[in-house]
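Asker: let's see this in three dimensions:
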Amino acid sequence: MSEAYDLIIIGGGVNGAGVARDAAGRGAKVLLLEKGDLASGTSSKSTKLVHGGLRYLEYYEFALVREALGERETVWQIAPHIVWPMRFILPVTDGMRPRWMLRAGLFLYDHIGGKGRLKNTSSVNLKKHAAGAVLEKRYKRGFEYSDGWVDDARLVVLNALDAAERGADIRTRTPVTSARREGDIWHVEAGGDTFQARAIVNAAGPEADDLARLVGEHPAYGIRRVRGSHIVVPKLFDHDRAYILQQPDTRICFAIPWENDFTLIGTTDADHSGSVDEVQASAEEIRYLCDAANRYFKQDVTPDDVVHTYAGVRALVDDGSGRPEAATRGYKIALSDPSRGVPILGIYGGKITSYRHVAEDAVNKLAERLPVLKGASWTGKEPLPGGDFAFTAQPILFDVLREDYPFLSDTDVVRIGRAYGTRAGDWLGDAKSWSDLGRNFGAGLTEAEVDYLGRVEWAQTAEDVLWRRTKQGVHMSEAEQAGLREFMGD
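Answerer: Sure thing, here's the model as predicted:
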């Protein structure tokens, strides 16, 4: 049994990785344990947005929106390669929220978070605007506002990578089977080994209450498991705007340009009672999302057009809301009473946009019991790996890649630049042609990149590579994917 860690974090989603980064940067000896792959659950199944949550204003979640809008700016600043601005089109729809209400909400959305760097809302004549050309003729007026896009799974991996570079021990596919207090130490059994720690963080997301019970704690908060499903279809429009679409049941859906050739449509809100390990979009949810798009776009979408689906279970604090979409997206942090002995801290709820603030809050609370967590908060200023350039300089990064690797197409440059930022050269190396990067598995995914993802970013299976470290699975044939599986020994 090795020397005790200061902190064991259970859960390798965005909150767990964020806590690992923050705590390691403050001098703690950190171990992160994840039963699957990093971001293999909820944190890779989002709508890929860093946003304040415009619709949360309807539920008077003003503090949540204000915090998230502030974090939207911060995350963009520390990760300008995987986060970038996006403009959203909100059509005015007869019989739904009136135009004055939408305008008032958007005005508040523009200002509640303070002075930001994104463009404010503007009115749009959809009969003349390019975004209106693909909509049915009855949509004549609308608004255009700003939010941000994020590669959610890479956000998790980059936090874990930064934590590792600051001394944290990151172990994937290491499920925790038990934990017990003995004196002033936790003994945690995971993956056939026993680890010791002076504190535990429960960052198990939708399984946070189950994990609390496993380690002998009463859950501080109930978890409401809400499934959000998404579909991917061939692209419905050629411009770079996204759409936010009101639905007759008062929900909203997004239609977002995705991976150049596709449109991502989501999400649903359905209470989930089954396993959180194998979550699938139901036939009813797929039909719902098709209908949601068909109310607006001239080009109809059917379930037969869907080329990919994914679904995740959001861990929401159970606040007694009747409808799942009305349940709070806020978070709660619970630190065990000192009378219980060595501490365990639980993170309940939250949203991906606010992960950094959640982690900071969690580490600040733990510092009251763990003196090793010295120093002030720092994660809002230091860039994530590959993000050490000005948040407005993404085009310059692309130009450098084009100059250094002229054999890359513009599509390749954007994909690689947005995934790896200034660290793209760590695996591109001195390559002068595609052949220098080894086997091409399809869609520009090469042996050099796959080797890097396994060696540096904990990718062990083709699924890790195709759908989390990259999104190249949507561009590759079944035969090409099978070739990668064989290569990786799946």
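Asker: C-alpha only now, for contacts and for neighbours.
Answerer: Fine.
Asker: check the offset of stretch 214-230 from the chain's centre.
Answerer: Stretch 214-230 has its C-alpha centroid displaced from the chain centroid by 18 Å (CA atoms, centre = their mean, to the nearest Å).
Asker: so which bits of that stretch are buried?
Answerer: Burial within stretch 214-230, assessed by neighbour count using 16 or more other CA atoms under 10 Å, is assigned to 215, 219-230.
Asker: and what of stretch 267-278?
Answerer: T267, T268, D269, A270, D271, H272, V276.
Asker: inside strands: which ones of the residues you listed?
Answerer: Assignment to strands by DSSP state E places the following of these there: A270, D271.
Asker: return the closest of the buried residues of stretch 267-278 with respect to R171.
Answerer: Minimum separation from R171 among the buried residues of stretch 267-278 (CA to CA) is found for V276, which lies at 20.3 Å.
Asker: distance of that closest one relative to P206?
Answerer: Look at V276 and P206: by CA to CA, to the nearest Å, they are 7 Å apart.
Asker: now D6
Answerer: Here the criterion is CA to CA. By it, D6 lies 25 Å from P206.
Asker: mind listing what the residue sitting nearest the centre point of the chain touches?
Answerer: Here the mean C-alpha position of the chain is nearest to the C-alpha of D152 (CA atoms, centre = their mean), at a distance of 2.8 Å. Shown here is D152, whose contacts under the criterion CA atoms under 8 Å, 6 or more residues apart in numbering are S43, S44, K45, S46, K48, L49, I352.
Asker: just checking, the third one touches R314?
Answerer: No: in this structure K45 lies outside contact range of R314 using CA atoms under 8 Å: 9.1 Å.
Asker: second chain to compare with the first, below:
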Amino acid sequence: MATQSPLDTASATRAEMSAAPIACDVLVVGGGINGVGIARDLAGRGWSVVLAEQDDLAAHTSSSSTKLIHGGLRYLEYYEFGLVRKALQEREVLLRSAPHIMWPLRFVMPHDPSMRPAWLVRLGLFLYDHLARREVLPGSRGVDLRRHPVGAPLQPRFERGFIYSDGWVDDARLVVLNAIEARERGAQLFTRTRCTAAQRHASGWTATLQPADGPARTVTARALVNAAGPWAESFLRGTASPATGEALATKSLRLVKGSHIVVPRCFEHDHAYIFQNPDKRIIFAIPYEQEFTLIGTTDQELQGDPRGARIGDDEVAYLCEQASRYFTRAVTPADVVWSYAGVRPLLDDASGDPSAVTRDYLLESNTAAAPLLSVWGGKITTFRKLAEDAATDVGRMLGEVRSPWTEPAALPGGDLSAWIGRPQRPDTDFERFVTTVRQRHRWLPAALARRLARAYGSRIDRVLGDAAALADLGAEVAPGLHEAELRYLQREEWAVSGDDVLWRRSKLGLHYTEAERARVAQWMETPVSKQRESRAAACS
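Answerer: So this is what the prediction gives:
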């Protein structure tokens, strides 16, 4: 199948959707991390794949996480040892696959004797260190908060604590990288395209894909993967039609809203904090975008359409109150510069406490007629393993066994060997990469070189092109954001709107004024033909 490159995503989608019907092996519904991960794995095994996402890639849950690659320390209290072990096994696999968007992070847990006894915390951390093999991440240890720099921002009553390891990920970029590789391996991805109908037959599926701004198109597929996240249950109950009278939806989702706030930086060092709360929940306080601290998350039941999920005043107050129990300087709602809410589509296990609902996933195969695979639950850390299991299940249902391949594979931009030679450690490899980028492109300002290296890894030259000076990147639409990068995001990463660029492909929106954000939005709304005319006029 031909590789798709969305130069002008909106017009390309209109043109493609008005063409002949598409026939493929597998139709994937949903462009979050699970959907794109499955599309990538399937395409890499040689099946023809079409993916439809009703909005932008990572527009919902997959850009609204706490942005951690972690085993889930608190899940040990719920005896979810299998889930924790599976997630811990994935941490270093992921860190090696994309060291530009994922890196190790040390966490500080101040000990509050009223929450959990020290021996219980030590036991949990011992298990956390040893449930899976570690080669990159250091183990846990105790810390004297009265003497260590990580104790300085904390109230004096916290005298001791523990430090352990997990990882950080740019969640929305992780989705985009999986989508890029899926496309490069032959998959066709349609964003802002809703699957409005999917009719099951004995030997295949016939689906209708409706773009936001063009005519509908028919897709025929041998198998369908329902990876619609918070909409997975409603898709089966309202959009998909069975071949006979069988019920397609046999499981129920429990939608749990998790909200986060961003405040000016609460501390100077590079460690994160995990705080235990009186309600037995935990929150994180994480260094974010150099100038900020990210605090989250909450757990609230959500009723109604997940698209309408917003952080509530009560959630803001809760996060501020719990952070203020630990920090010397109180965090108040007036400090909040940005907030977001995501909806976790958790498999309903009849647990009374939203925090106790399992974060594990279930893949449900249905072969009553044409193959159907539904993805229930999951977490970002286990997306690769989920995708691998899903692709294997699809192959089994199609009667075609094809070998897994993603565990040792780098994601787009993650193979830095052409720049730095043989990889050593993901964290030090990235710093070597930044040094090489600056040596090759001495005209790049240091801050811009690091940001571009973080965002694009070894694909940075696709952004820079043949530029030999800063002026060659085109007009600076907003501070540090040039036309060359925006054109790349349109051409290669399905970016259409200002929000796509400012809040998902990057978090530059946090650093810009309202007027600067408006300039980016206006540039993105300008048709590509007008942009070309403007560039030609500037060069004449």
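Asker: for stretch 279-291 of structure 2, grab the matching residue range in structure 1.
Answerer: Stretch 279-291 of structure 2 corresponds to residues 249-261 of structure 1 when matched by TM-score structural alignment.
Asker: do the same with stretch 317-324 of structure 2
Answerer: Stretch 317-324 of structure 2 corresponds to residues 287-294 of structure 1 when matched by TM-score structural alignment.
Asker: list the buried residues of that stretch.
Answerer: By 16+ other CA under 10 Å, the buried positions in stretch 287-294 of structure 1 come out as Y288, L289, C290, D291, A292, A293, N294.
Asker: please apply the same query to stretch 518-538 of structure 2.
Answerer: Quick answer for stretch 518-538 of structure 2 (16+ other CA under 10 Å): A518, V520, A521, W523, M524, V528.
Asker: ok, the residues you listed vs A390 of structure 2, which is closest?
Answerer: Minimum separation from A390 of structure 2 among the buried residues of stretch 518-538 of structure 2 (CA to CA) is found for M524, which lies at 35.8 Å.
Asker: pretty sure F407 of structure 1 belongs to a strand, no?
Answerer: No: when the secondary structure is assigned by DSSP: H, G, I helix; E, B strand; the rest coil, F407 of structure 1 falls in coil instead of a strand.
Asker: trace it over to structure 2, please.
Answerer: F407 of structure 1 maps onto W443 in structure 2, with residues paired by TM-score structural alignment.
Asker: just checking, that match touches A469?
Answerer: Yes: W443 of structure 2 is within contact range of A469, at 5.7 Å (criterion: CA under 8 Å).
Asker: count the residues that sit near the alignment partner in structure 2 of G12 of structure 1.
Answerer: Following TM-score structural alignment, the counterpart assigned to G12 of structure 1 within structure 2 is G31. Other residues near G31 of structure 2 number 32, with proximity taken as other CA atoms under 10 Å.
Asker: contacts only, for G31 of structure 2.
Answerer: Residues in contact with G31 of structure 2, defined by CA under 8 Å, 6+ apart, are L51, A52, E53, Q54, D56, L57, A58, V175, T191, A227, A228.
Asker: tell me the most packed of these, by neighbour count.
Answerer: Counting neighbours by other CA under 10 Å, L57 comes out on top of the contacts of G31 of structure 2 with 31 neighbours.
Asker: so that residue, which state does it fall into?
Answerer: State at L57 of structure 2, reduced to three classes by three-state DSSP: coil.
Asker: gap between it and G457 of structure 2?
Answerer: Spatial separation of L57 of structure 2 from G457 of structure 2 under the definition CA to CA is 20 Å.
Asker: kindly report the same for A216 of structure 2.
Answerer: 36 Å.
Asker: about what we covered before: what is in contact with V276 and P206 of structure 1 at once?
Answerer: Joint contacts of V276 of structure 1 and P206 (CA under 8 Å, 6+ apart) are V313.
Asker: wait, what's in contact with the nearest residue to V263 of structure 2 once chain neighbours are set aside?
Answerer: Using CA to CA, 6 or more residues apart in numbering and skipping the chain neighbours, the partner closest in space to V263 of structure 2 is V336 (4.7 Å). Residues in contact with V336 of structure 2, defined by CA under 8 Å, 6+ apart, are I261, V262, V263, P264.
Asker: T206 of structure 2 now?
Answerer: Counting by CA under 8 Å, 6+ apart, T206 of structure 2 makes contact with A198, Q199, R200, T218, V219, T220, A221.
Asker: now which residue in structure 1 aligns to the first one?
Answerer: Okay, so that is A198 of structure 2. By TM-score structural alignment, A198 of structure 2 lines up with A179.
Asker: so what does T381 of structure 2 match up with in structure 1?
Answerer: In structure 1, the residue paired with T381 of structure 2 according to TM-score structural alignment is T353.
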